[in-house]
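Undergrad: Sequence first, then the predicted structure, then my questions.
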Amino acid sequence: MFFCKTILKRPTNIIMQTSFKDLLQTELKSLVELKHSERPWHMPLIAAFCASIALFSGLYLGQLSNGLLVCLGGHVILYMPSLPLTNRMITMIVCSFGMVLSFTVGIAFSFNPWISTVVVGAYATLVHWVVGHFKLKAPGSFFFLLIAVMASCMPFGWSEMPQKIGLIAMGTMLACIITFIYSLVLLNTQKMVAHPPVTIAITVRRQRYHNLVQSMIVGCFVMISLGIGHFFALKNPYWVAISCLAIMQGISRRHVLQRIIHRILGTTLGLGLCWLILHFQLQPLTLCLSIVTLMFIIETLIVRNYVLAVIFITPMTIFLTQVANPYFNNTDLLFTFRLLDIVLGSLLGALGGWLLFHNQFKYQTAKQIQRVKLLAQRRHSTRTTI
């Protein structure tokens, strides 16, 4: 009897060892593998060109900090879809409005960290629901929420608000102009991809509250991560929320866990690259050239290998957001704070990602929402009859 049990156990152990070995090989391969992408090769050039106009204009006018804000607004060009000209421009204009609105909401409530945390969390729920309802493709709600979170941590000042909002709007307008010119050139050089006409319609899903539940999870974790950053008085609390959001962009549980490893590993290597670049004591011109070059590399790699892209995302985001920071020249403190923010945000993102793909949790939450809605309808009907 013992001999039979031993024989039966061996295949299971062999299978487990083989599957673990295959899984390990797959994960190690994903760190260096460059995936095939159908994205046009000139898209990274367009994104880098948009960033270069904003940065070099600010440098020429002696307002590099303003140029960085314009560059931040110009990130809306990453939402440029592969659609006919009319639909492409409509998408870009709507996304531009979303970027300006996100920045406005964030900076308008930046006078109090706790009020801004609650407002940005509620706004994140709304934005994620709208993006999911209209099925906006990648990067989805990420940059709308990124700019809202960053704005909520900026110094508050009524006199400076209109100027900063205007600079973000200038960046979005620049992106729309470049998109329009690029689309006209593309029409003359090659045929556009045939797409059915885009119509705005309300889509009824089988899982009625699926998008709402997901949006509530995202909003709650944005609020929690931003609140933790403020509670512990971190130097850059928005990085915790941004890291949390980046992890929750995964498409499955395994992808979420994979992103945690990739983001922490990529950030660590990226901080090393940033230290190497800062070692040369960057001048404003060199800083602008570095950001444009990093932008091109990131947009080339982001659809092919996430961990390699994160290596270059880390120094670019530090250059974009930390130039005016007093810790910018103190690389040891800057890197310590940055790594702490990334690890903390990644752990929160892991929990949020687990809930996003926990079907039982989402089902029970949807049932509770439906019950609340039915109770509200019954109370309303009884009041009207009385």
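TA: Yep, that arrived.

Undergrad: From here on, just use CA atoms for contacts and neighbour counts.
TA: Noted.

Undergrad: need the helices for this protein, in chain order.
TA: 2-32, 43-60, 64-73, 85-108, 113-133, 142-152, 161-189, 210-231, 238-248, 253-278, 284-301, 306-322, 331-356, 359-385 (DSSP state H).

Undergrad: okay, pairing it with this:
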Amino acid sequence: MARLHGLLTLRPASRPWQLAVLAAAAVGVAMAGGAIAGNIPAGTNAALGAFAFCALPPGSPRRQFAVVGAMGLGIIAGFVLGTIMAPSGPMAAIGLGLFAAGAVAAVLRGRVGMPGALFPCMSAALATQIALPLAALPQVMLQLGGGVALALAMVGLFRVVAPDLSAPAATPLAWVERSGAVPVVVGLAVAVSHALAHLAGVPRPYWAPVSCIAVIQGMSFAAVKTRYAHRVAGTLLGLVPAALLLPLAPHPWLVALAITLLSWGVEALVPRHYGLAVMLITPLALLLAQAAHRGPLALETLLVARALDTVIGSAVALLAGFALVRLDRSRA
């Protein structure tokens, strides 16, 4: 009963409301720019870069700009790596695993809290599915960089509109911090989840490693189990609003508005209840992918693929979390 209560509890707000508004504003400006230019894929690329703002840490302005800027560089680096790995098909799992291990090691060393290595890894995984010609990569890097610039601008705006407020204390990622195996196990889990989804024939298997790293970044094994339940249940429930919103993809301004509102909702809900946030993350991620015309799939196929990817990635994360606990106990 206590575990069920923990799954259903809505925690008190722990973040200034300005953070969710500014995060949504960064994404919204990026999407609006794409709509104005008649180039929605460019807007979604910029929005991906703008997600760097979500890494805003507590502390001095210098640290805040440094962490958000570094997160933006990680998102760009992930996209470049994913684009290069895309032609290798199933072998991309190895590259994604190595990148995830390096990204996790970097955020642990820098003591960066949630969302940790999620967005750089999501960028890398997404790029493996786009099959972008290498000749187009510099242009996309500029679009991503534009989104990172928006994120940095929002950091400055946060310091202006809320000078007496600070970002909330970072949720630690190093829940088995004294074990140096964390990046290795996370990287292996990301690689395995992608490979399993690919072998299962799931279209767009990139979401399996994204789900995996999102779940495993809990601050304890209990937190990993909770995030596992929230991720699976939230995704399955989130497929309903996704089915309603995906037909908006041909309408740029409606897509821009929906993505902006969903981004605000996600940032407002993540610290209060991860499962409810995932209900919005699901249509947000699917709408971003479809709006970019990245290999459109039939609606039913897309929804089933997302459900299978989430189940596979979350299950691998749960097993990896158990392995980390055993490693930690063996070293104690």
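TA: Here it is on my side, so go on. Here the structure is a predicted model, which means the values were calculated and not measured.

Undergrad: just to revisit the earlier point, okay, the helices of the first structure, which one's buried deepest?
TA: helix 238-248 (a mean of 27; mean count of other CA atoms under 10 Å).

Undergrad: quick one on the thing from earlier: got TSV for the helices of the first structure, with distance to Tyr79 of the first structure too?
TA: Output for the helices of the first structure, formatted as TSV (distance: least, CA to CA, whole Å):
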stretch	distance to Tyr79 of the first structure
helix 2-32	26
helix 43-60	10
helix 64-73	12
helix 85-108	7
helix 113-133	12
helix 142-152	9
helix 161-189	10
helix 210-231	20
helix 238-248	16
helix 253-278	22
helix 284-301	12
helix 306-322	18
helix 331-356	23
helix 359-385	29
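
Undergrad: wait, which of these is closest to His195 of the first structure?
TA: Closest to His195 of the first structure of these, according to CA to CA: helix 85-108, at 10.1 Å.

Undergrad: quick one: the closest one to helix 142-152, angle?
TA: For helix 85-108 of the first structure against helix 142-152, the angle by axes from the mean of the first three to the mean of the last three CA atoms, to 10 degrees is 30 degrees.

Undergrad: what stretch of the second structure lies opposite helix 85-108 of the first structure in the alignment?
TA: Across the second structure, the stretch matching helix 85-108 of the first structure (TM-score structural alignment) is residues 61-84.

Undergrad: One more: stretch 136-151 of the first structure?
TA: Counting by TM-score structural alignment, stretch 136-151 of the first structure corresponds to residues 112-127.

Undergrad: So which residues make contact with the matching stretch?
TA: 48, 51-52, 54-55, 57, 67, 71-72, 74-83, 86, 96, 99-100, 103-104, 107, 170-173, 206-207, 209-210, 213-214, 217 (CA atoms under 8 Å, 6 or more residues apart in numbering).

Undergrad: Figure out how far stretch 56-75 of the second structure is from the centre of its chain.
TA: Counting by CA atoms, centre = their mean, to the nearest Å, stretch 56-75 of the second structure is centred 16 Å from the centre of its parent chain.

Undergrad: swap in stretch 349-364 of the first structure?
TA: 19 Å.

Undergrad: same check, this time on stretch 280-293 of the first structure
TA: 24 Å.

Undergrad: Can you give the contact residues for it?
TA: Ala48, Phe49, Ala51, Ser52, Leu55, Phe56, Leu59, Leu64, Met316, Phe319, Leu320.

Undergrad: Aligned against the second structure, show me the partner of Met173 of the first structure.
TA: Checking TM-score structural alignment: Met173 of the first structure goes with Ala149.

Undergrad: Chain neighbours aside, what residue packs nearest to its match?
TA: Ala50 (7.5 Å; CA to CA, 6 or more residues apart in numbering).

Undergrad: For stretch 61-79 of the second structure, give me the average deviation versus the first structure.
TA: After superposition onto the first structure, stretch 61-79 of the second structure sits on average 2.0 Å from its aligned residues (mean CA distance after the TM-score superposition for the first structure).

Undergrad: Closest to Arg383 of the first structure out of the contacts of stretch 280-293 of the first structure?
TA: Nearest to Arg383 of the first structure among the contacts of stretch 280-293 of the first structure, with distances taken as CA to CA, is Leu320, at 55.6 Å.

Undergrad: The second structure: which residue goes with that closest one?
TA: Match for Leu320 of the first structure (TM-score structural alignment): Leu288.

Undergrad: Nearest spatial neighbour of its match, chain-adjacent residues omitted?
TA: Here the residue nearest Leu288 of the second structure, using CA to CA, 6+ apart, is Thr44, at 6.2 Å.

Undergrad: go on, Ile311 of the first structure?
TA: Ile311 of the first structure sits nearest to Gly270 (CA to CA, 6+ apart), 4.0 Å away.

Undergrad: Now check the second structure for the residue matching that neighbour.
TA: By TM-score structural alignment, Gly270 of the first structure lines up with Gly238.
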